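Peer 1: Next one to model:
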Amino acid sequence: MVFLIAGCTFGRPELYYPSGITLNPNTGDIYVSDSSNNRIMQYRYPYESSWGTVVAGGNGYGYNNTQLSNPVGLYFDSSTNSLLIANKDAHNIVRWVLGASNWTLVAGSNNGIQGTTSTLLSFPNDVILDSMGNIYVADGGNSRVQFFLAGQSNGTTIAGVTATPGGNAILLSSPSSLVLDRQLNLYVSDTGNQRVQKFTRL
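Peer 2: Predicted coordinates:
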């Protein structure tokens, strides 16, 4: 069976290009990146209504810390009751604590600057955490995956080569989504190459 959880089938849609989704495993609530509306929506379990609540952004497109700019990938961090958001057009990863009115910077620029250095990002598509709080970012515009130790803003490239898209075994092209398994092997949706790559933990 199929159930409508978010948005609508007919009439005025609530969502506009939804692109990311994450789950709060403690409550069952889901969070959706409503990308073209520059906001994150919450849908409460047991999803009795397909109308959600804005929990992040919703203040127009922009780079200040109350706004989002084409948010895409999402990750719910249960240890801090917050959302990590790949804030794509702002070239950063931000943390939005549920109930707060603004984000704090996790990685990348806080004023919309993109770049190829270890502290900058370019159109990040996804973000995930491991059990130690380390952060992994699909840095789409740089065709790489960046690894940030917990609490650090200086990243290390662990997959791909910075600003070098390609199709051989060590290169990526516009990576868009990330998953870790229990052994911390990394799976990358290598969108530009029409494939999924596995990178084993060193």
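Peer 1: C-alpha from now on. contacts and neighbour counts both.
Peer 2: Noted.
Peer 1: All the helices of the protein, residue numbers only.
Peer 2: Remark: no helices are assigned in the chain by DSSP state H.
Peer 1: For stretch 91-105, buried residues please.
Peer 2: Going by neighbour count (16 or more other Cα atoms under 10 Å), the buried part of stretch 91-105 is 91, 92, 93, 94, 95, 96, 97, 102, 103, 105.
Peer 1: If you drop the residues flanking it in sequence, what lies closest to the residue nearest in space to the middle of the chain?
Peer 2: In the chain, the centroid-proximal residue (Cα atoms, centre = their mean) is residue 73; its distance is 2.4 Å. Nearest residue to residue 73, sequence neighbours excluded (Cα to Cα, 6 or more residues apart in numbering): residue 126, at 4.1 Å.
Peer 1: what residues are up against the one you found?
Peer 2: Residue 126 sits next to 72, 73, 74, 85, 86, 137, 138, 139, 176, 177, 178 when contact means Cα atoms under 8 Å, 6 or more residues apart in numbering.
Peer 1: if we go to 7 Å?
Peer 2: Counting by Cα atoms under 7 Å, 6 or more residues apart in numbering, residue 126 makes contact with 72, 73, 74, 86, 137, 138, 176, 177, 178.
Peer 1: That one and residue 179, how far apart?
Peer 2: Taking Cα to Cα, to the nearest Å as the measure, residue 126 falls 10 Å from residue 179.
Peer 1: try residue 57
Peer 2: For residue 57 relative to residue 179 (Cα to Cα), the value is 25 Å.
Peer 1: How about residue 17?
Peer 2: 22 Å.
Peer 1: So the two - more neighbours on which side?
Peer 2: Shown here are residue 17 and residue 179; by other Cα atoms under 10 Å, residue 179 has more neighbours (17 against 14).
Peer 1: Chain neighbours aside, what residue packs nearest to the more buried one?
Peer 2: What sits nearest to residue 179 in space, not counting adjacent residues and going by Cα to Cα, 6+ apart, is residue 187, at 5.2 Å.
Peer 1: Can you give me the neighbour number for the one you found?
Peer 2: Number of residues near residue 187 (other Cα under 10 Å) recorded here: 16.
Peer 1: Spatially, which two of the buried residues of stretch 91-105 are the most separated?
Peer 2: The most widely separated members of the buried residues of stretch 91-105, counting by Cα to Cα, are 91 and 97 (19.5 Å).
Peer 1: To check against the first, give me the structure of this:
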Amino acid sequence: MIGAIQGATVAGQADGGVGTDATQLSGPEGVVVDPNGNIYVADTVNNRVQLWPLGATQGTTITESGLNGPTGIAYDANLNRLFVADTGNNQVIQYTLSNPVVSAVVAGTNAAVPPNPLNAPTGIFYDAPSDSLIIANRDANNIIQWFLATNTFLVLAGDPAGTTGTALNRLSAPRGVTLDSNRNIIVADTGNHRIILFAFGSPTDGTKTGRIIAGTGAAGNDD
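Peer 2: Sure, this is the predicted structure:
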């Protein structure tokens, strides 16, 4: 029955309390779980990344140095790397989860071809076969694929120039992105109130059209 399933708080305060101590979160926008059940949280308003081990009653700060409104978060199980969309700084940071944790900017301000194509990156997805990040580039209204080995990028969907719109080759403030089992790109096209699917690969010049798989393009709560 819809509405009958109850959840359990696994990180933060069950009563919704906010704060900065180890038992609290404030406006978290991203979460990912590693194979051991450890929970990594982009604690957005607190400008930090928190690790909540499985069954823990408080978190441990992975990093809070220099972050500005982190949102999206992704995990690479092969190399034990965490990727965080440092949204306010227009970059993505990689954290190698060694002891100590090693951080590096891997997308954005270190672009091989300036200027920086990232503008408020939010949702991110790590694609292991290509060792790349798929990035919902919110304020540029497009989806970027960033190749980690070569520090280069492609625009997979939306307009490379950042133009917004409602046509099926345009996006408006996309905030989430993932790949399905067929490597189609699934985008939360937030400003257009829809979920849109694009085929992976060419063209990358802004002409690629998607198809709507959820939503109508108008805000609402109908089934």
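Peer 1: TM-score for this pair?
Peer 2: The TM-score (TM-score structural alignment, normalised by the length of the first structure) is 0.85; 187 aligned residues with a Cα RMSD of 2.0 Å.
Peer 1: pretty sure residue 200 of the first structure is in contact with residue 187, am I right?
Peer 2: No. Using Cα atoms under 7 Å, residue 200 of the first structure makes no contact with residue 187, being 8.7 Å away.
Peer 1: What's the residue nearest to residue 73 of the first structure aligned with over in the second structure?
Peer 2: Correspondence of residue 126 of the first structure to the second structure, assessed by TM-score structural alignment: residue 123.
Peer 1: Tell me the spacing between its match and residue 73 of the second structure.
Peer 2: Relative to residue 73 of the second structure, residue 123 of the second structure is positioned 7 Å away (Cα to Cα).
Peer 1: and what of residue 141 of the second structure?
Peer 2: Residue 141 of the second structure is 19 Å from residue 73 of the second structure, by Cα to Cα.
Peer 1: go on, residue 134 of the second structure?
Peer 2: 11 Å.
Peer 1: Quick check: neighbours shared by these two?
Peer 2: Listed as contacting both residue 134 of the second structure and residue 73 by Cα under 7 Å, 6+ apart are residue 124.
Peer 1: residues of stretch 18-37 of the second structure that come out buried?
Peer 2: By 16+ other Cα under 10 Å, the buried positions in stretch 18-37 of the second structure come out as 22, 23, 24, 25, 26, 28, 29, 30, 31, 32, 33, 34.
Peer 1: and those, which of them are in strands?
Peer 2: Under the assignment DSSP state E, these contribute 30, 31, 32, 33 to strands.
Peer 1: now, among those, which is nearest to residue 44 of the second structure?
Peer 2: Residue 44 of the second structure lies nearest to residue 30 out of those, by Cα to Cα, at 8.0 Å.
Peer 1: circling back to that earlier point, Throw the buried residues of stretch 91-105 of the first structure into TSV and include distance to residue 153 of the first structure, thanks.
Peer 2: Shown next, in TSV, are these (distance: Cα to Cα, whole Å):
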residue	distance to residue 153 of the first structure
91	13
92	11
93	10
94	12
95	13
96	17
97	19
102	19
103	16
105	9
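Peer 1: among the residues you listed, which are in strands?
Peer 2: Counting by DSSP E, these place 92, 93, 94, 95, 96, 97, 105 in strands.
Peer 1: Which residue in the second structure aligns with the last one?
Peer 2: Meaning residue 105 of the first structure. With TM-score structural alignment as the criterion, the equivalent of residue 105 of the first structure in the second structure is residue 105.
Peer 1: contacting residues for the nearest residue to its match once chain neighbours are set aside?
Peer 2: In this structure, residue 105 of the second structure finds its nearest non-sequential neighbour in residue 93, 4.4 Å apart by Cα to Cα, 6+ apart. Listed by Cα under 7 Å, 6+ apart, the contact partners of residue 93 of the second structure are 83, 84, 85, 86, 103, 104, 105, 106.
Peer 1: What residue in the first structure is paired with residue 93 of the second structure?
Peer 2: The alignment partner of residue 93 of the second structure in the first structure, by TM-score structural alignment, is residue 94.
Peer 1: And residue 136 of the second structure, by the same measure?
Peer 2: By TM-score structural alignment, residue 136 of the second structure lines up with residue 138.
Peer 1: what's the answer for residue 145 of the second structure, then?
Peer 2: Match for residue 145 of the second structure (TM-score structural alignment): residue 147.
Peer 1: Pull up the gap between its match and residue 128 of the first structure, please.
Peer 2: Computed as Cα to Cα, the residue 147 of the first structure to residue 128 of the first structure distance reads 10 Å.
Peer 1: How about residue 38 of the first structure?
Peer 2: In terms of Cα to Cα, residue 38 of the first structure sits 20 Å off from residue 128 of the first structure.
Peer 1: ok, now which ones touch the closest residue in space to residue 196 of the first structure that isn't next to it in sequence?
Peer 2: Leaving out its chain neighbours, the residue that sits closest to residue 196 of the first structure by Cα to Cα, 6+ apart is residue 189, at 4.6 Å. Applying Cα under 7 Å, 6+ apart to residue 189 of the first structure gives the contacts 175, 176, 177, 178, 195, 196, 197.
Peer 1: Could you work out the most separated pair of the residues you listed?
Peer 2: Distance extremes for the contacts of residue 189 of the first structure: the farthest pair is 178 and 195 at 12.6 Å, using Cα to Cα.
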